[in-house]
Every structure is written in structure tokens, then in C-alpha cells.
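Peer 1: Okay, predicted coordinates and the sequence, questions at the end:
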Amino acid sequence: MNKYSNILMGFGLSAALVCTTGCRDDFADINSSPSQVTVGDPSYLFAMAAMDFEPFGYTFWFYDAPMLTSWSQMAVPTGSFTESSALTTVTGGVSYVNTLKLAHEITYLRSNMSEEDAAKHAVTAACVDVLTTYLALSSSDINGDIQFTEAGNALHGGTLTPAYDRIADLYTLWLDQLNSAITTFTTATDQIFTNEQDIVYKGDRAKWAKMANSLKLRIAARLISQDKARALAIASEVANASCGYIDSLDDAMLFNKSVVNSSSDDYIYHWSNGFMDGMASNQRIVDFMLENKDPRVRFLYRKNDWNSKIIQEFYDQGKAIPSYIEENVEYTTSGGKKTFVKWKGMGEPWVRYYGLPVEYNAKNNSAVYGEWFDYENRYKITDENGQSAKSYRPYSMYQHQMVIGRYYNFTLPTVPGGPVITRNDSRPWYGLYLGGSEVNLYLAEFKLLGANLPGTAESYFTQGVKLSVQEYDKVAGLNQIAYYGTTYDYDPNEVSIELKSGEIEAMLASDDYQLTGSASEQLEKVYLQQLINFTMYPYDQFVTARRSGLPKFNSQFISRENYASIPVTNFPRRFQTGVPNEMSQLYQIQRDAYAAQGYTITGAGDANTSILNSERTWQDQGAPQWGEGPKN
């Protein structure tokens, strides 16, 4: 039997425990004897919380990510940046309520146990508190104040109209919860806590302690603009804590929820809907990574369609190829016909990655940017019979297979009428939720800002970048993304994308990847590495861009484009409030919460985007404007 089967067997019971208040009807109203009703087990509820732990859901990627990456200019719309790029759409968000309900349920169950029995579930309760903190923190990043302390507990006497908590108070609450959890993980004895119920760390409490300690740095990072001294003090606590922090691949919060069918295939494969299809890689970011031989470009973005056999087919048909691609091609010419010889420059697989230009309305400037945006017309060919027309995308899209294990099946680019080479099998999905790369890059930032840490900023920075590459390589391998470990035996010039020996060392030898230069240049380098590391984490990437003011205008590393048609004050810093429903019990509560934060009520698509820039969340107040660069 699969090792997770005992987890799934408890789900029916767990669901019954957290359903509506109707579940509390007297036994006289149901056809069962109390002696036949099973008492809930906190271990099952923890297993359910881990399975439902979802910071990267479909609506998050489909709705939120395109907006956030556009506003921070970390990705480019496939139709180029236009005035609509600053508008909002409907949102998806990050849900924490289900996990919060389970935390309340565990509290309730323990309150009905003897003191001795309740104490045996302390670690289980602490794990769910940590998962809930993780999710709620992400939700508050874009919205500010959220309903938390009074939320999700109506089943046990709580209110159906929970108040909004101020985010400043929640940061304090969550830090206290994390500190309490660390104490529990490291000191609690005689616990009912087995590896079969823990899909995250397989019952390893020491790793849970490191994870909880590391999560505190996310809160510290969000405090920089409001309470720098407190943020630096938190960083010092984390770095000097006896429990340690995530500093290796082995300690990372990286796991697969299930490998067999359960109540939902999403537990196995993540989800299966399309996402980010209208967004592509940013030319300036891709070029920066290529110039510095950064292997992560291969795990964050997909190869373009232009393998050497496609190029040769265009040559054979006398058709032009994109000039920026041909710059990397060595060819001979005989009788007016070109013949591909080999790749120039960095060679495969590097020459298969190109980003889209960030210039305003570039798609409509065909004379300058048509090679990127008009590829469906310019780079379409057919077979010798005029059939099987194909177009070849010259730039790189996001690496979708890093996010889901199905739907984005792979089809190798081949010539019209050529073989059909596909990869259609679904693959259990592995998610990396918190790694040593993020932790060390935070520590590098805090050290530069004056925190009392045992290591040097340079050592944290180097370790963070190194772990980022290793983590992405590991996740790419586990998720079996296209070209990882294989070339599919079609193009003899194709090279697989897995991390190669010596690549990390070559990358770290680049000046841009060494913590040198002025104080401001060093800080910019650290933030840029955080942004790159968060490419597959749009919320965290957005928060980092927002609090750092990067990419910076006229940067020597990666620069932000300043649009005359869209001033930076028109790019939002948060989502719209939405218009409260007058028939809802929460109507006045929502209006009061928005007023308390200084928000004007706005709906999706409203053109008054300057409001979403000036009326900021508490944690964003005082942060640099887009493009200004970090404040020391």
C-alpha cells in the first residue's frame, strides 16, 4: 500500500470535522449511535492541512502572476507593453482559510482531551500553525489587512463576520507563533507525530524548526520600510538561533504530495489549466543571465523553437531567420544557399534563450521589433507540398513544467512534415516552497543593512546564489521538464539542460555575481538575485521588486524601462479592493477595513491605477517608487 494511503483514509473524517455548523446536530437527529462515531485525530487534520497547503494555485498563476510580473517589469506581455499593462483584472489570491480552519479544529480537539493527551499533539498543532502563517503572510502581501484572528472558527462558537486585523499586529502574532513552534519542535517530548502523516519533512522535527525559523525572515523583509531596526533584529535572531535555518538542499521545504490517485488529481499533478500564456521572458533579464552564464535561465524559461534543423530548413527554403538568432550561427554559403555548421557564442543550450523587448508598444513597431512579435507571419514555412504549415517562436516562455505536472505536455519543434516527437505523460509534481537560496539572500541583504550576523554578506550572497542554481536544478529533474537529461535524438546539435559540472563556478566568477562595488551596487546585486530566484514565485518577486525599487532606471545590471505613456505612478502596488456587496453581512466590515487603510474602493479594470500606487499597504509605505532603486 502507498505510504500516503493512511493519510487519505482520514480525509473523510477530517472533512466531516470542518464542514458547516450542521455537522454539530445532536446525535438524536442522525441515525447513528455516539459509540459508533469516531473521534477526530489531529494527525489526520495535519495531513489534510499539508495536502491542502497551496500558495501557488491555478487562479494565482492565471490572474495574479501576469499582473504582478508586468507591473514589476520582470516579464513582458507577448503583445508588448501597452497602456493596458497597468490595469487590473480579477484576482486569484492565496487562500489560507482552509488551513486556518484545520488549526482551529485541532485546538478544539485538544481542548476536549486530557492535559496529558493534548500535550502529545503539540508538534502536530505547531506544524499547522506554521503552514497557516506561510499562507496568510502571502495573502497579506497584496491586500494588506486581512481577516485572521476571528476567521475560520464559526464551527466552534466563532463569528461569521470576522474583523480585519491590522497587518502590523499580524506580523507580531505570526512571529510569536513561529517562535512558539520552534520551541515546541525542539523541546516537546512524548509526541504522537509519525513520518507517515508528514509529507513535508517525514517527521523530522529538526527540519520543521529550521523551516519555521527561516520563515521569520520573510516577515523581516517585509518590515524593512516600516521598522528597519526590528527587521535587522529578527535577522540576527534567525542567524544565531540554536535550531539553525535552511542552508542546504536537504533542509529545503521541497516535497510531492502524492504519487497515486486520491480525492483529487491536483494533489498529484498540481493543476492542469493553462497559465502565463500571455507573458514571456524579459530580454534584459535573459541577456543578463546569459552574459553571466547563469544556468537558471534553462530552468526558469523554455528553449525557443529554433534548433539547428529548423534553421537548416529555413536555409533550404531560402527563408530568413531572426537576425539575433543568426548572430549565433556559423554557416557556409554555396550557390547562394546557406548550410548550418555549428553554433557560435555560448553554444547549445544557451543559444536557445531569448527574451522579448520591453520597449513600449513594440509589437506595433514592426520595422524594429517584428522579428520578435510578428514571428507567426515572418517565420512560417510549409513542407514541399505547401502543407503542414508551422511557425516557430523565437523567444522563451516561462517553464510551465516547473509549476504543473500535466497539461503542458512537450512537443519537440520539427520541420513541416517531419516526425512528431511528444511527451504526453503526466508527472507527479514537486514543489519547492522555501529553500536555502531565499534564506541566504535575505541574510546577505540584512548584513549589508547593518544586522549583527555571524557570517559576511559575501558568504551569504555566494551561498544563496549557489543554492538557487542547485535547487532549481533539483526541482527541474524531479519534475522531468523538457530537455532535462535528454535531447530526444532529433537534432544532433541539441544539448540537454541539466546542470553541468563547473557551471556554478563559472557563473560565480562573473563580476556581476560577486559582491563587490559600492554599497549601493552590492545591495542592488543582492536584490537582483532575489528577483531572479523568485521568478517562479510571482508574489515574492513582486514584493521584492516593490520594496527594493528594482529593476532600477539606467541600471548597469538590469534596467527598468521608463514609459512616457505610462508613468511609474500609474503602475499599481496592490490589487483593487473590489466593490463590497451591499447584501453581504461583511459589507460594512469591508468598507471600514478599506477606510482604515486609506483605500479608495475600486473594481477590476478601473483606470485609476494611480490610486493603487499611492494608496499603499502598510508594509509598502515608505518603500521606493518603481525604478528608484533601493534605499540604504
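Peer 2: Alright, I've got the coordinates.
Peer 1: CA atoms for contacts and neighbours, from now on please.
Peer 2: Fine.
Peer 1: Now do the same contact list for the nearest residue to residue 283 once chain neighbours are set aside.
Peer 2: Spatially, and ignoring its direct neighbours in sequence, residue 283 is nearest to residue 355 (3.5 Å; Cα to Cα, 6 or more residues apart in numbering). By Cα atoms under 8 Å, 6 or more residues apart in numbering, the contact set of residue 355 is 280-287, 395-396.
Peer 1: try this one side by side with the last:
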Amino acid sequence: MNTKHKIGIGVLAMATFASACTKDFAEHNTDPEVAPTLPPEYMITTSQKAMVDRDFEWFYDNYQYLMRWMQFTVAYPDGNTAGMYGPQNVNGYYNAFYTTIGRNLVEIEKMINEMPEENRGVYRNLVAIAKVHKVFAAFRVTDVNGSIPYSEALSARENANFTPVYDNQEKLFAQFDAELKAAVADLLQPAEGQVTYKGYDIFYDGDAAKWVKAANVLRLKIAMRLIKRNPEKVAEVAAEVLASPAGLFTSNADEWKFVSGGGDKFANGGNWNAQGSASRAGKNLIDFLQDNADPRLALFFKKNEMTQANFNRLKNGGAFPPTAVYNPDQYVGVPSSPDAVNEPATRALFGTKTYGITENGQSVSVNVDTLSQFQNRLFDLNADGGAAGRYTQPMLTYAEMCFMLSELAVRGIVAENAQVWYENGIKASIAAYDAMGAAANIVDYAAVAPEAVTAYLAQPEIAFTGTQEEQLEKIGVQNFLNHFKSPWEAWGSWKRTGYPKAGGILPLEAVRIDGAVPEIPRRWELPVPHTSNMSNYTNAISEMQAGGEYGSPNQLTGRVWWDKK
């Protein structure tokens, strides 16, 4: 990263981060955002930073809710609470799209369009790459909100339209696909003479060949949301991306991800710290990983503190009877149900255990955590001693692409080898988490041995065997696991595929609150706009409700358009 890049980030940050809430489109589309002489290639970095530097969202959306809803983790030390079904301070990506992400991306295109015609051609790739970012971010927003302002929302400074319409998902997905298809076409043209984002692009360093692959994979990902609504469109997009001369990802080296620098203090303390909100392993997940010898077990979770040495100390001090035998299983999770902390059969699992022992003639209290924590350093580089490390945030992964193609093959939509893509996806996911663990310097990191991967693929609940439904479940579970580091994607995968499920190979626990079993939420509440745009908002809510599955505006168990029963 060169000096100009760092200066560019500073200039943009001072202007962009002054914005806060997106509810008033007039305010946020008239404030000056960038220096008038700033070259377009400088402007990508702030949008990219806003896509990954999201500690507030990690704390509230992910630690507080999604990782618990998806039963990855459980709050500590008091277990999950009923409050996880009434989210507060969530859905921050919605606001970010209209302030720090989307506006700069459309500004890039606007600045280039205002150049003399003879100067625009060299910026073709810049515009295309900015569009890929814009679609990616807008897709994340609509995926959990439903109808959103898009077609009219980001150009108010040009046309003074401060009351943008809300586009429904059927229209949005068509527009996303058209924009990505156009971006692919532009990026496939000869790159000679093109201005690049090299030095400013924190993902691919301006490599157009990588961005065009990412655009194709993103087309496929968005199309997969249409499985229940428009399978013909899914088949059309799948055929086009498979035949595209740009190609798709061919390995983890191609995938869209962010990896921090070694000494830049990214993801370091503060809201990156789960602070007990979601830090102990969910029982069903850790049992599944352990029962199947999943190589990601030690990459996702740490062993508990009941080592042989601690056991011996406690036994010798009188905390355990003389007949007690050490249990070497140090991967222990707890149920996700809020009720579990009060139920006699599971109450003793929660919290750090305090043992009174006699040691050297003195009474001593010893605390030993008998639960497995997640690998904190995957999420917060200040954790576990704050050693040097690199933070990784996947955006679009090769493993997910493999699982999508495997699923499409099982469904008969593409003529591909479902087993090969499935196994490639598992291998890619394990390799990706192995790399993440090494980069983050997680506790007790040990490189995954190739024979462990081979053995895993042969496990009965992992091997690609069974009926079509059983194969779809295995694909769905593996795709879900692959999103451990992107809980919002795990949520989306669960909603789309239905896996994991109750009674399945990775059983989804029936969560209980005061004896009742609530539904898992399926969307966020669409933010209420400024009063000047209430008419468009009301129309959007009414249109979504007309489909019969959306429910009331604050009914989080309702479904957006793509999430059809």
C-alpha cells in the first residue's frame, strides 16, 4: 500500500464518516463527500473499508443474535436470553449502504461520466468494478430487508430526487443480474491502457481478471435465491456463467476476501470482542464437528480448561473423589435454548466452575472453564494475548461456489459432477479456515493434515451418498458450516435450503423460552424513512404484505419475497 493510498483513505474518511443515518435521503445526497480534485481511482477504498470494518455490526447483529440464532455459539456465562428474539441496534448494513458504501461507488461513475468523452474510455474497468461492489452491497441489504430504494436512491445529487421509490426484489434481482452481466462484458474487453485500482483496491489490488470471476460468482449466488421463484432464471444464469470466457473461481486464491495487514491493528478489541455475547460453543454444532472428526473443529473452537494437569490438581485437592477418572474430551458445548440454563439436566453445564480445594495446607478456590470458547482471534486480534496476526473476512468464497454448483447438479439444473464439486467445496472450506487460523495466530494452531481431510470425506454423514434429499442436506450443512465466519451468510443459507434442520445430520435444536418454542427470525425490520418518503415506504410494505408471507412490519419471522415457503 503506497503513501498516496494512505492519504486517500484519510481524505475520504474525514468526509465520509461524518455521515451517520440514512433515513433522510436529502441530507445524505447533498452533503459534500469527496474533495473535488480527488481522482476516481482513489474513491474505492472508503467503500471497501466500510464493507469490512464493521465492529458495531459484529457485536450486535452477529454476536448478540445471528451466531446464537444459528446455534454456532451461546452467551456466557448465563446462557442465551429471550431478548435475542427482539433485536436492537441491528441492520446497520442498511444505513452503511446509503452512506459510506453506495454513494462513493455511484460517485465514481458520475465523475467519469462528467469527463470529456475522449477521456472516459480508460476508466471502463473502474466503473465496472464499482458496479460489482454496489450490487454486492445492495444484495446484502435487500436479502434481509426486502424492498429497498435502489434504482433512484443513489443519484439524488444529480436529479434532486429525495423521495426514491422502493424497488421490490423481483425487480432488484433482475437489475442486479443485468448490471453484473454488463460489468462482466466490460471487464472482458482488452485491458490495455485502462486506469486501475492498483494500490487502492484492498481486495484484488485492481486485478480485473479476478473481479470478472467474482462478478460471475456473484451472479450465480444471487440467482440461487430464485430457486423457489424462478428456477428457469437460475438455469439461465448458471449456463451463462459456466460458459463465460471469464470463468469462475478455480481455487481459494481467486475468492473475494479481505485480509488485514500484519500491524495495522484491524479488528482489535472494542466491539470486535464478543464480551460474553456469543463465546461458548453450541452443543449440537461442536458435537457434530467432533463426532465426524471435522478438521475445522480446532479452527472454530478452543479446548476447555479441564486439562489433565488441572484435573489432577483438583482431584489431589479433594474437589473430586479418589475414584474420579479424567475425561479427555475438552470440546464441550451447551444448549442454545434460553430455558436450558434453568433446567436441572443442563444447568450445571453453564458458567465457569469454581472448585474449593486444599493445597499446601491452605484452602484455595480454583476457577476452571469447562466449556469450549470459539477461537476468539478469528474475530478479535486483541484476544488471547493480543499477539501479532491477520484478520480475514470472506466475501465470496470458492467453497460456496462449489456447493452451489453441486446443489445445481443434484437438482438437474446443470450437467456437472455433483460429488466432485461437493468434495472440492469441503476441501476448500477446510483449507480456507486453516489459512485463517494460521494468519490470526489462533490458540494451539496446528496445520490440518491431508489425511484428516480424506478421513473426513469418508465419514457416513459426510460422504456424498444417499437419496437426492440426503445429498441436498449434506451440501446445505457444509455450506452452512463454511459460513461460520460470515454469520449473515449462514442465516441466508439456512433460510434458502432449510439446513440444518430439526432431526437432521446436524440437528437444529428446538429453542425454548419459558416452555414455548419460538420461530427463528427470517428478516430484519425495514427501517422507517424520513417523513417525506413515507408514502413510498408504505407502498413497499403493502406490496410485500400482499404476497401473504411478509407479515407486519416488525414481524421478524415474516419472509421477504425470495424466501418463499
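Peer 2: Done, it's in. Since this is a predicted model, take the numbers as computed values, not measurements.
Peer 1: So after superposing, what's the score?
Peer 2: Laid over one another, the chains give 0.87 as their TM-score (TM-score structural alignment, normalised by the length of the second structure), with 543 aligned residues with a Cα RMSD of 3.1 Å.
Peer 1: one step back: which position in the second structure pairs with the residue nearest to residue 283 of the first structure?
Peer 2: Counting by TM-score structural alignment, residue 355 of the first structure corresponds to residue 333 in the second structure.
Peer 1: now swap in residue 253 of the first structure and tell me
Peer 2: Match for residue 253 of the first structure (TM-score structural alignment): residue 256.
Peer 1: next one: residue 540 of the first structure
Peer 2: Match for residue 540 of the first structure (TM-score structural alignment): residue 489.
Peer 1: what packs against the strand or helix carrying that match?
Peer 2: Assessed by DSSP states H and E, residue 489 of the second structure sits inside helix 487-497. Applying 3 or more Cα pairs under 8 Å, 6 or more residues apart in numbering; DSSP states H and E, one finds that helix 487-497 of the second structure contacts helix 468-482.
Peer 1: Give me the most central residue, the first structure.
Peer 2: residue 537 (1.5 Å; Cα atoms, centre = their mean).
Peer 1: What is the burial count for the residue lying closest to it once chain neighbours are set aside?
Peer 2: Once flanking residues are discounted, residue 537 of the first structure sits nearest to residue 56: 7.8 Å by Cα to Cα, 6+ apart. Applying other Cα atoms under 10 Å, we find 23 residues neighbouring residue 56 of the first structure.
Peer 1: And for residue 331 of the first structure?
Peer 2: 16.
Peer 1: cool, residue 531 of the second structure as well?
Peer 2: By other Cα under 10 Å, neighbour count at residue 531 of the second structure equals 11.
Peer 1: residues in contact with the aligned partner of it in the first structure?
Peer 2: Aligned counterpart of residue 531 of the second structure in the first structure: residue 584 (TM-score structural alignment). Contacts for residue 584 of the first structure (Cα under 8 Å, 6+ apart) come out as none.
Peer 1: and stretch 222-232 of the second structure, which stretch of the first structure?
Peer 2: By TM-score structural alignment, stretch 222-232 of the second structure lines up with residues 219-229 in the first structure.
Peer 1: So which bits of that stretch are buried?
Peer 2: Within stretch 219-229 of the first structure, the residues scored as buried using 16 or more other Cα atoms under 10 Å are 219-226, 228.
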